[in-house]
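Engineer: Here you go, sequence then predicted model.
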Amino acid sequence: MSAGPGGLIDVRIIERRQLTDRVDEFTFAPIQSNSLPHWSPGSHIDVHTPAGVVRQYSLTSDPDDHGHYRIAVAKCEDGRGGSLSLHHGSHEASVLRISPPRNHFALTRALKYVFVAGGIGITPLISLVAEAESKGRPWSLLYTGADQAHMAYATELCERYGDRVVIHSSSNEGRVTLFDQLAGLPPGTAVYTCGPESLIADATAACADQHAVDVFYERFAATDNAAAQDSPFEVSLALSGRTVEVPIGRSILDVFDDEGIVTVSSCREGVCGTCEAEVVSGEVEHRDSVLTSEERAENETMMLCVSRCTSGRLVLDL
């Protein structure tokens, strides 16, 4: 395996396939090895695009295929350049650098699974659906989008799994009503959802009052923390003994960069989990989209790129 700085992996694009008019699939293979790091369903990787922008993409390939990774990328014309760089700046035989897989969206144990995807949010659910199928657990998938012709993998999923996959076309049927679709779920159900923020919010609200129904979600964009009030605070590093001040309007990660404190980071928006650090003491105001409510309450880790301190002083295991 050809590894670069920071444990990054050099891969070659061996296949590029158009899935829809705006979604392309990229298949990667290692350059100097026959295998890539093992991964579990729900995992994602960082991709260093030709433009130098780092973006996170869910793996859609088979976890048992250790020789290839596969991702699907939706071209976003009004985005920040990551998807456009891959669509316009890469081709078969291009060499890219990726991170090892990480997983903040693993399948938990449940009696039944309900998967809800919106648009390109189908990508992390593909491997989760396959895992639920392999475990013999009952499951269903609701896949929403403008119309089926523009929904990546819709036809393949229907052909493979039959009527357990429901395609909802908003152009033909209007906006999906999750309060109806998710009503009356039996206790022990786990709902996994990924897509636009409105879809995640609706799924969470629809399940809020249902007994023993858990909702897990993955975001592709950061939540809006504009209304949150910043206060300055102090961060002490338990291992190095250093202490820094984090002012209003600056993140811990920003200050670490200024002070030459080396940490690993990627998205800088609280969605990828790369900069997660262990908390020794202090109260954290969590602003990420990675940790569950239970993990936030435990106050054991935090994302350095967005989360802050409410107790005036943090001690981190760094």
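Structural biologist: Arrived safely, thanks for sending. These numbers come from a predicted model, not from an experiment.
Engineer: only C-alpha atoms for contact and neighbour calcs from this point on.
Structural biologist: Will do.
Engineer: burial measure for the closest residue to R308 other than its chain neighbours, as a count.
Structural biologist: The shortest distance from R308 to any non-neighbouring residue, by CA to CA, 6 or more residues apart in numbering, is to E285 (5.1 Å). Neighbourhood size, E285 [other CA atoms under 10 Å]: 17.
Engineer: Would you agree E285 is in contact with S307?
Structural biologist: Yes: look at E285 against S307 with CA atoms under 8 Å: they come within range, at 5.7 Å.
Engineer: overlap in contacts of these two?
Structural biologist: With contacts defined as CA atoms under 8 Å, 6 or more residues apart in numbering, no residue is shared by E285 and S307.
Engineer: roughly how far apart are the residue of the chain most remote from its centre and D317?
Structural biologist: In terms of distance from the mean C-alpha position of the chain, G241 ranks first, at 33.1 Å (CA atoms, centre = their mean). Note on G241: its distance to D317, by CA to CA, to the nearest Å, is 10 Å.
Engineer: now do C158
Structural biologist: To D317, C158 is 47 Å away according to CA to CA.
Engineer: this is the other structure I want to compare:
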Amino acid sequence: MRTVRVTSRTREAEDVVSFVLSGEDLPSWEPGAHIDVEIRSGLIRQYSLCGDDAGWRIAVLREENGRGGSRYLHDHISVGDTLRVSEPRNNFPLIAAEKHIFVAGGIGITPLLPMLARARDWTLFYGGRHRSRMAFLAELARYGDRVRVLPEDEHGLLPLADIFADGDAPVYCCGPEPLLAAAERLCPPYRLRVERFHARELDAEPARGFEVLASASGKTVQVGAEQSILDALDLAGIPMPSSCREGTCGTCETPVLDGEVEHLDSVLSAQEREAGKTMMVCVSRARSNRLVLDI
């Protein structure tokens, strides 16, 4: 973690504030990257970098029913204050293509903003409950009719079936869970990349115990039915890097050498889950009786 200073705070929409962060030798980053922000001890949240690649900017939606992280940033962080943040990580990279389709719902616009400046030919469909709650509209205006602003109270829900029927271009989608779930139903998996801010809603298999072999140390670790692999490894003296502990940040991604994984994360694509080469050990589990991990 590193310490950064808040050099700008801007109201971007109703209940949305952006913060520009500065510090010594901030590393460069690519569109789709996010950082962990330490709100207070034990409370860490992930925010997409949404400025240009020369600086760090995040935008925070105030969530009244959350665990307090966004409320704290809104109520207590001002210009001149410092924050502890991680290095950028990217689970949502922009893949080069002749054309892209971007779909944003509400604060889901944030990881897509830097992509618009990098992509060649693209269209953005941007939805939200009300225009007043949709951030960065003035910033997006410079792109003209490539941006379709479609507030729900004016246009209804985003017409996803029509959007995805437009050719074979890759689709990048970020927003609330109902939007992402609908996109996953309607868009072919090979075209779709999504970014989740919260864990996806899943019908997990009944929990049961299994064992994990840590190949580097040769240790075999028993994982209980109500225990995560991450916690079991930690108790066995094999600490793993972690942050969100709900399968959304990608910090604990671990190579899988053998065994079948029950993927419960919100990071990997459908193709990556099917390949089974890596897993998020904070939430995902074993379908087989044993997993061999490259740790």
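Structural biologist: Arrived safely. What you see is a predicted model; the values in this text were computed from it and never measured.
Engineer: And the residue nearest to R308 of the first structure, what's its match in the second structure?
Structural biologist: Alignment note (TM-score structural alignment): E285 of the first structure maps to E262 of the second structure.
Engineer: how about that match, what does it touch?
Structural biologist: Counting by CA under 8 Å, 6+ apart, E262 of the second structure has contacts S284, R285, A286, R287.
Engineer: The third one: neighbour count?
Structural biologist: I take that to be A286 of the second structure. By other CA under 10 Å, 22 other residues sit near A286 of the second structure.
Engineer: If we ignore the residues flanking it in sequence, what's nearest the aligned partner of it in the first structure?
Structural biologist: In the first structure, A286 of the second structure lines up with C309, judged by TM-score structural alignment. In space, and not counting its chain neighbours, C309 of the first structure is closest to V284: 4.6 Å by CA to CA, 6+ apart.
Engineer: burial of that neighbour, as a residue count?
Structural biologist: As a burial measure, V284 of the first structure scores 22 neighbours (other CA under 10 Å).
Engineer: which element is V280 of the first structure on?
Structural biologist: Using DSSP states H and E, V280 of the first structure falls within strand 276-281.
Engineer: Please list all residues in contact with A130 of the first structure.
Structural biologist: Contacts of A130 of the first structure (CA under 8 Å, 6+ apart): none.
Engineer: In terms of helices and strands, where is it?
Structural biologist: Assessed by DSSP H and E, A130 of the first structure sits inside helix 123-134.
Engineer: chain center to that helix, what's the gap?
Structural biologist: Centre-to-centre, helix 123-134 of the first structure and its host chain are 15 Å apart (CA atoms, centre = their mean, to the nearest Å).
Engineer: Give me the contacts around stretch 49-61 of the first structure.
Structural biologist: Under CA under 8 Å, 6+ apart, the answer for stretch 49-61 of the first structure is 42-48, 68-73, 81-82, 85-86, 89-90, 96-97, 123-124, 126-127, 266-267, 272.
Engineer: let's see 6 Å
Structural biologist: With contact meaning CA atoms under 6 Å, 6 or more residues apart in numbering, stretch 49-61 of the first structure is reached by 43-48, 69-71, 82, 85-86, 89, 123-124.
Engineer: Kindly report the same for stretch 113-125 of the first structure.
Structural biologist: 42, 58, 60, 139-145, 189-195.
Engineer: Which members of those occur in strands, if any?
Structural biologist: Judged by DSSP state E, these include 58, 139-145, 189-194 as members of strands.
Engineer: between those residues, which has the most around it?
Structural biologist: Among those, T193 has the most neighbours (other CA under 10 Å), with 29 neighbours.
Engineer: Assumed A149 of the first structure was part of a strand.
Structural biologist: No: counting by DSSP: H, G, I helix; E, B strand; the rest coil, A149 of the first structure is not part of a strand but helix.
Engineer: R80 of the first structure: neighbour count?
Structural biologist: 11.
Engineer: Which secondary structure element is home to the aligned partner of G66 of the second structure in the first structure?
Structural biologist: Aligned by TM-score structural alignment, G66 of the second structure pairs with G79 of the first structure. Here G79 of the first structure, judged by DSSP H and E, is contained in no helix and no strand.
Engineer: Please apply the same query to the one 5 residues further on.
Structural biologist: Applying DSSP H and E as the criterion places L84 of the first structure in helix 82-89.
Engineer: What mean distance separates that helix from the matching residues in the second structure?
Structural biologist: Once fitted to the second structure, helix 82-89 of the first structure is off its aligned match by 1.5 Å on average (mean CA distance after the TM-score superposition for the first structure).
Engineer: quick one: the helix or strand that comes right after that helix aligns where in the second structure?
Structural biologist: Reading on from helix 82-89 of the first structure to the C-terminus, the next helix or strand found by DSSP H and E is strand 95-98. Using TM-score structural alignment, the residues of the second structure aligned to strand 95-98 of the first structure are 82-85.
Engineer: how about T220 of the second structure, secondary structure?
Structural biologist: Under three-state DSSP, T220 of the second structure comes out as strand.
Engineer: Map it across to the first structure for me.
Structural biologist: Counting by TM-score structural alignment, T220 of the second structure corresponds to T243 in the first structure.
Engineer: how close does that match get to D258 of the first structure?
Structural biologist: Distance of T243 of the first structure to D258 of the first structure, given as CA to CA: 13 Å.
Engineer: Is it correct that V47 of the first structure falls within a strand?
Structural biologist: Yes: under three-state DSSP, V47 of the first structure falls within a strand.
Engineer: list the contacts for it?
Structural biologist: By CA under 6 Å, 6+ apart, the contact set of V47 of the first structure is V54, R55, I98.
Engineer: Turn those into TSV, columns for neighbour count and distance to H104 of the first structure.
Structural biologist: Formatted as TSV, the contacts of V47 of the first structure follow (neighbours: other CA atoms under 10 Å; distance: CA to CA, whole Å):
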residue	neighbour count	distance to H104 of the first structure
V54	21	18
R55	19	16
I98	22	17
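Engineer: which of these lies closest to D214 of the first structure?
Structural biologist: R55 (28.3 Å; CA to CA).
Engineer: which residues does the spatially most central residue of the first structure contact?
Structural biologist: The centre of the first structure sits closest to E218, judged by CA atoms, centre = their mean, with a distance of 5.1 Å. Contact analysis of E218 of the first structure by CA under 6 Å, 6+ apart lists C194.
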